[in-house]
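Engineer: return a 3D structure for these sequence lines:
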Amino acid sequence: MRLCGDTFKVKSTFTVRGAIIAFITFFVSVFLLRVPMFMKKQIVREFDPFNNKTRVVYKEAEDGGLAEKMNDIVSRNILN
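Structural biologist: As a prediction, the model looks like this:
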């Protein structure tokens, strides 16, 4: 079935180069939006008196939740 005497041409609309550029742009933007969340976390040594050992733990820095709030605002407004 033809619409308006022409066939549907997806090949010229969605090119490989355009898809690659869109994918890279999306990946980089998502990564950059998550950087503040990664920056507020840190790996520290913490003494455990119960086991009498020092452990390496993954902790979040005390920043009042600013990085999380900024991430939520930017992600909800840009990605949605």
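Engineer: can we go C-alpha only for contacts and neighbour counts from here?
Structural biologist: OK.
Engineer: for this protein, just list every one of the helices.
Structural biologist: Applying DSSP state H to the chain gives helices spanning 16-39, 66-74.
Engineer: who are the packing partners of the first one?
Structural biologist: Helix 16-39 makes packing contacts with helix 66-74 when contacts are defined by 3 or more C-alpha pairs under 8 Å, 6 or more residues apart in numbering; DSSP states H and E.
Engineer: picking up where we left off before, closest one to residue 60 among the helices of the chain?
Structural biologist: Within these, the stretch nearest residue 60 is helix 16-39; the backing value is 9.0 Å (C-alpha to C-alpha).
Engineer: please identify the buried residues of the closest one?
Structural biologist: 33-34, 37 (16 or more other C-alpha atoms under 10 Å).
Engineer: also this sequence, please, to line up against the first:
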Amino acid sequence: MSLIEAVANVAVGFGVAVLAQVVLFPLFGLDVTLTDNLLIGAIFTAVSIVRSYALRRLFEAIRIRRSETTTAGR
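Structural biologist: Have a look, this model is predicted:
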């Protein structure tokens, strides 16, 4: 179920990001086509996935290192 949850999270996040861009960009004087908005959203989604994966791996490595340190100290 975690894969479905992760995919749903990314899909909803992409939709929210594109919708926010469509609403907010004109308020800042940015004239962007829907195609460009979709591409910008896709790029930021990819960056977010890489960031999330890297942080997950980092925290998992920290957890393993702490576990090994605790086990070695016994």
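Engineer: TM-score for these two?
Structural biologist: The TM-score (TM-score structural alignment, normalised by the length of the second structure) is 0.39; 44 aligned residues with a C-alpha RMSD of 3.2 Å.
Engineer: mind putting the buried residues of helix 16-39 of the first structure into TSV with distance to residue 70 of the first structure?
Structural biologist: Listed next are the buried residues of helix 16-39 of the first structure as TSV, based on distance: C-alpha to C-alpha, whole Å:
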residue	distance to residue 70 of the first structure
33	9
34	10
37	9
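Engineer: quick revisit: the helices of the first structure: which one's closest to residue 55 of the first structure?
Structural biologist: So among these, helix 16-39 is nearest, using C-alpha to C-alpha, at 20.7 Å.
Engineer: contacts for the closest one next, please.
Structural biologist: For helix 16-39 of the first structure, contacts defined as C-alpha atoms under 8 Å, 6 or more residues apart in numbering pick out 67-68, 71, 74-75.
Engineer: just the buried subset of those, please.
Structural biologist: With burial judged by 16+ other C-alpha under 10 Å, the buried subset of the contacts of helix 16-39 of the first structure is 67, 71.
Engineer: quick one: the contacts of helix 16-39 of the first structure as JSON lines, columns for distance to residue 24 of the first structure too.
Structural biologist: JSON lines is the format used below for the contacts of helix 16-39 of the first structure (distance: C-alpha to C-alpha, whole Å):
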{"residue": "67", "distance to residue 24 of the first structure": "24"}
{"residue": "68", "distance to residue 24 of the first structure": "24"}
{"residue": "71", "distance to residue 24 of the first structure": "20"}
{"residue": "74", "distance to residue 24 of the first structure": "19"}
{"residue": "75", "distance to residue 24 of the first structure": "17"}
